[in-house]
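Asks: heads up, no residue letters with this:
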């Protein structure tokens, strides 16, 4: 029986990314699986993007994160770090800030993701400013949609007090950090939100298991 054709990519420029990802996951995921996930990632990001200039690059990065999460779900060896997922509606404020702060303080000992049920086009400017002032890098952050494999891979799922509907996976730990919405808030308020999230992260780091 002839092999099934690979699913069509929505942008021809994605082909090089599909080849890179397929090579990285050779022996774990077939090229057709990688290409299908890349096409889906591009479609999901394109639904909310105002500018498509960097969409091909972001789709490849998003797909890499999803493949790594899927490998973890399927029991790939060497994926033993605690995994934390931050969720808020638009993945442009609180969840991005919390993820960046944890990444800054965890020293590579935690795998961190963030996502939103209805992702915005870009991270809020005030969030970037408040984190930059604290010496935290957010240069590569971008809003991402919530996907099943990222939820299933998480050991801890943390929502931001905004009533987000998140799939419940048995055996996962769920937390809610009710902090104010920084959207449109003065920078002084955003700094207070940053500091409140940092206090939550201090508590969280004391509860995480050793890798």
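Replies: Yes, it's here. Predicted model only: the values in this text are computed from it and were never measured.
Asks: alpha carbons only for contacts and neighbour counts from here, please
Replies: Will do.
Asks: other SSEs contacting whichever strand or helix holds residue 204?
Replies: Following DSSP states H and E, one finds residue 204 within helix 187-205. Counting contacts by 3 or more Cα pairs under 8 Å, 6 or more residues apart in numbering; DSSP states H and E, helix 187-205 is packed against helix 94-106, helix 125-133.
Asks: what residues sit buried inside that helix?
Replies: Buried residues in helix 187-205, counted by 16 or more other Cα atoms under 10 Å: 189, 190, 191, 193, 194, 196, 197, 198, 201.
Asks: can you check stretch 128-138 too?
Replies: Buried residues in stretch 128-138 (16+ other Cα under 10 Å): 128, 129, 130, 131, 136, 137, 138.
Asks: rewinding a little: just want the angle from the helix holding residue 204 to helix 94-106.
Replies: Helix 187-205 and helix 94-106 are oriented at 50 degrees to each other (axes from the mean of the first three to the mean of the last three Cα atoms, to 10 degrees).
Asks: one more to weigh against that first structure:
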């Protein structure tokens, strides 16, 4: 693993799954918030995508994220490429990736968060997934954030 510590180069993080319509979208929203809270706008780049993107973010995800103060209604799932993933310091997959993460290379810290798919789940379960994602994102930022 090669974690980026050069202050001139931002840390790149990717959150990915198959559809980019649930877990990776929630992860991205929490990561954007953490980046802002920690004053890391110029130090952290956040990517998100899927291997087979859906047409829209799942309705139950939009609803539970709205409860937490995030508006994901205007977000659009997108495809993520191997090149994008290879440019990252960290890649978090959600437990459903069709990507062979070996293709990403050993220089990237790839983590499989193995989270349940919120698509079609009842709102209470989606909230549980949301809350677990929030804690994982905070922990990830704790790993590389240092007081400046």
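Replies: Yep, it's here. In this text, all values refer to a predicted model and were calculated from it rather than measured experimentally.
Asks: quantify their similarity with the TM-score.
Replies: Scored against TM-score structural alignment, normalised by the length of the second structure, the superposed chains reach a TM-score of 0.82; 134 aligned residues with a Cα RMSD of 1.9 Å.
Asks: rewinding a little: winner for burial among the helices and strands packed on helix 187-205 of the first structure?
Replies: helix 94-106 (a mean of 22; mean count of other Cα atoms under 10 Å).
Asks: give me the mean distance between that one and the second structure.
Replies: Once fitted to the second structure, helix 94-106 of the first structure is off its aligned match by 1.0 Å on average (mean Cα distance after the TM-score superposition for the first structure).
Asks: counterpart of that helix in the second structure, which residues?
Replies: With TM-score structural alignment applied, helix 94-106 of the first structure matches the range 23-35 in the second structure.
Asks: then stretch 22-30 of the first structure?
Replies: Stretch 22-30 of the first structure corresponds to no residues in the second structure, going by TM-score structural alignment.
Asks: before we move on, back to that, which residues are contacting the match of helix 94-106 of the first structure?
Replies: For stretch 23-35 of the second structure, the surrounding residues in contact (Cα atoms under 8 Å, 6 or more residues apart in numbering) are 15-17, 41, 44, 46-49, 57, 61, 65, 70, 72, 77, 93-94, 115, 117-118, 129-130, 133-134, 137-138, 141.
Asks: do I have it right that residue 96 of the second structure meets residue 113?
Replies: No: between residue 96 of the second structure and residue 113 there is no contact under Cα atoms under 8 Å: 9.4 Å.
Asks: any idea what residue 144 of the first structure aligns with in the second structure?
Replies: With the correspondence set by TM-score structural alignment, residue 144 of the first structure lines up against residue 78 in the second structure.
Asks: residue 114 of the first structure: what secondary structure?
Replies: Look at residue 114 of the first structure: counting by DSSP: H, G, I helix; E, B strand; the rest coil, its state is strand.
Asks: ditto for residue 61 of the first structure
Replies: Under three-state DSSP, the three-state class of residue 61 of the first structure is helix.
Asks: how much space separates residue 126 of the first structure from residue 138 of the first structure?
Replies: Computed as Cα to Cα, to the nearest Å, the residue 126 of the first structure to residue 138 of the first structure distance reads 12 Å.
Asks: typo on my end, it should be residue 23 of the first structure
Replies: The spacing between residue 23 of the first structure and residue 138 of the first structure, counted by Cα to Cα, is 28 Å.
Asks: circling back to that earlier point, compare residue 96 and residue 113 of the second structure (neighbour count), which wins?
Replies: Using other Cα atoms under 10 Å as the criterion, residue 96 of the second structure and residue 113 rank with residue 96 on top: 19 against 15.
Asks: what's residue 66 of the second structure aligned with over in the first structure?
Replies: Under the alignment by TM-score structural alignment, residue 66 of the second structure pairs with residue 132 in the first structure.
Asks: quick check: chain neighbours aside, which residue is closest to its match?
Replies: Spatial nearest neighbour of residue 132 of the first structure, chain neighbours left out: residue 138 (7.6 Å); criterion: Cα to Cα, 6 or more residues apart in numbering.
Asks: please look at that neighbour and residue 129 and confirm they touch.
Replies: No: with contact defined as Cα under 8 Å, residue 138 of the first structure does not count as touching residue 129 (9.3 Å).
Asks: and residue 126 of the second structure, how far from residue 132 of the second structure?
Replies: From residue 126 of the second structure over to residue 132 of the second structure (counting by Cα to Cα), the distance is 10 Å.
Asks: contacts for the helix or strand hosting residue 15 of the second structure, please.
Replies: Counting by DSSP H and E, the element that carries residue 15 of the second structure is strand 11-17. Contact partners of strand 11-17 of the second structure, identified using Cα under 8 Å, 6+ apart, comprise 4-5, 23-25, 27-28, 43-51, 80, 85, 87-98.
Asks: can we see that at 6 Å?
Replies: The contact list for strand 11-17 of the second structure (Cα atoms under 6 Å, 6 or more residues apart in numbering) reads 4, 24, 43-50, 88-94, 96-97.
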